[in-house]
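Trainee: Could you look at this predicted model? Sequence included:
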Amino acid sequence: MFGKSVKVAVAAVAAAGALAGCGGTPKAGTAALVGDDRITVTELSQDVRDWREQFRADPVANEMRANPGNPAQQLGADSESDVRGALTLLINFRVAREVAEAAGVEITGGRVDRAVESLNRQGGAESITLASGLPRDRARELARLVATQSAVMERFGADFTDRMNPATQRAGQQWNELFRRTADGMEIEVNPRYGTYDPGKFEIDPAEQRLSRPDSGI
């Protein structure tokens, strides 16, 4: 259902990151606010530390994450990028729950189980989670995100047996639009030390060179 390659699965997750940020500076110790839900700097830092340790020991995750043009990719070469990627996914998990509600779909435990099974067939749910930038214990949350995207796109008319079907492509566009609108309504605020959202590129842009200033929120 989710495609025949790990690259497709990871790309689908990345496409879910169409977030629109709001202004404001979260209070000290906060990495991001997603509505009333707070992601702390401690939580984010722990996830990144756990991810680095686990990623080093997982050759499958390394192979998935490696740039084909540079097989000798070095872990931690861009630690700020690692943190931004992890924070983006932590936000996505929260937004996706609201997206499912807005689309009127229920993401049952059975749906998540099937998403885990699909990811396992594509290289392993835990390895894919590591390749995506989070530790293994976030694998089920990642699977829930994948399951949510699948369910919502199906509601919009997607046919996953034919990804080139115009209806499937339209459903993907509708998913991105709904994700963006939902994120807008949730008043997402990111600590400026981590950067800002660029919904056009589906990623967190790096922070400006202001990290040493006292208005970083930390």
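Mentor: Happy to help now that I have it.

Trainee: going forward, measure contacts between C-alpha atoms and count neighbours the same way
Mentor: Will do.

Trainee: Spatially, what comes nearest to the residue nearest the centre of the chain if we skip its sequence neighbours?
Mentor: Nearest to the mean C-alpha position of the chain, counting by C-alpha atoms, centre = their mean, stands residue 89 at 2.8 Å. Using C-alpha to C-alpha, 6 or more residues apart in numbering and skipping residues adjacent in sequence, the residue nearest residue 89 is residue 17, 7.5 Å away.

Trainee: The one you found belongs to a strand?
Mentor: No - assigned with DSSP: H, G, I helix; E, B strand; the rest coil, residue 17 falls outside any strand and is coil.

Trainee: next, the one to line up against it:
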Amino acid sequence: MNRRRTAAVALAVSAVAALSACSSTAHPGAAAVVGDQRITVSTLQSHLAAYRAAAAQDTTAQEQPGVQGNLLALLVNAQIVDQALADQGKSVSEGQVQQVEAQYAQQTGSAQALQQAIVEQLYIAPSDFPIFARYQVGEDLLLQQAGVDPSSSQAGAAFLKILQKEGSSLGVTVNPRYGSWSTVSTSSSAWPPLAAAKQPWLQRTAATPPATS
């Protein structure tokens, strides 16, 4: 299961944008809010239950710490990418998603081997792989729209800027029980992970630009 710019299952992508402004009103029952789209706690729990059910069928799978936050990070970042595409009048087709799934099945050797890799290395349910596939296709489309070769060494930094702009425009908040949306990049994650919460759920704060080096 190999892919450019990657480490964990060679599926890793570049870092995500900074924590942006949150609403001053309460978000009861929300695990996260992306713009005007709520990811409810019950939705997150259903994804977690699907992962655990799949893991229970895999005798070699072991649940890792932070699985719940890992799932929420995928749901949040996938929404940001979808909205960034929509802003440009683009979207990811079902055919493109199926093509990605077929490519990974070929790389792993079979559909069954792919499902095992999804559970053991991405820590999501196989039923959630299309979300990741859409995210991955969306990354490439956004980079291409920006005139950046997705396989180039500049792709990671360029994708970060795209996500930062879109996320700051939308406004992203995460219930602090799960962490916070972060600028931290890690080569061991297949998508930008959540970081420890640094501010209250109800407090409005200005967007923080990513650190430069």
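Mentor: Received it, and whenever you're ready, just let me know what you need. What you are looking at is a predicted structure, and each value in this text was computed from that prediction instead of being measured.

Trainee: circling back: pull the contacting residues for the counterpart of the residue nearest to the centre of structure 1 in structure 2.
Mentor: Counting by TM-score structural alignment, residue 89 of structure 1 corresponds to residue 74 in structure 2. Going by C-alpha atoms under 8 Å, 6 or more residues apart in numbering, residue 74 of structure 2 touches 131-132, 191-193.

Trainee: longest helix anywhere in structure 2?
Mentor: Secondary structure of structure 2 read by DSSP state H shows that its longest helix is helix 67-87.

Trainee: Might you report the residue contacts of the closest residue to residue 127 of structure 1 other than its chain neighbours?
Mentor: Distance criterion C-alpha to C-alpha, 6+ apart; nearest residue to residue 127 of structure 1, sequence neighbours excluded, is residue 61 at 4.8 Å. Residue 61 of structure 1 makes contacts with 55, 127-128, 130-131, as judged by C-alpha under 8 Å, 6+ apart.

Trainee: How much space separates residue 61 of structure 1 from residue 55 of structure 1?
Mentor: 7 Å (C-alpha to C-alpha, to the nearest Å).

Trainee: so what sits against both of the two?
Mentor: Joint contacts of residue 61 of structure 1 and residue 55 (C-alpha under 8 Å, 6+ apart) are 130-131.

Trainee: Could you pull out the buried residues of stretch 143-162 of structure 2?
Mentor: Burial within stretch 143-162 of structure 2, assessed by neighbour count using 16 or more other C-alpha atoms under 10 Å, is assigned to 143, 148, 150, 155-156, 158-162.

Trainee: All the helices of structure 1, residue numbers only.
Mentor: 6-15, 41-56, 59-65, 79-103, 109-121, 125-132, 139-155, 166-185.

Trainee: Neighbours of the nearest residue in space to residue 15 of structure 2 that is not next to it in sequence, how many?
Mentor: Counting by C-alpha to C-alpha, 6+ apart, residue 15 of structure 2 lies nearest to residue 185, which is 4.4 Å off, once chain neighbours are set aside. For residue 185 of structure 2, the count of nearby residues is 18 (other C-alpha atoms under 10 Å).

Trainee: Isn't residue 185 of structure 2 up against residue 192?
Mentor: Yes - with contact defined as C-alpha atoms under 8 Å, residue 185 of structure 2 reaches residue 192; the gap is 6.3 Å.
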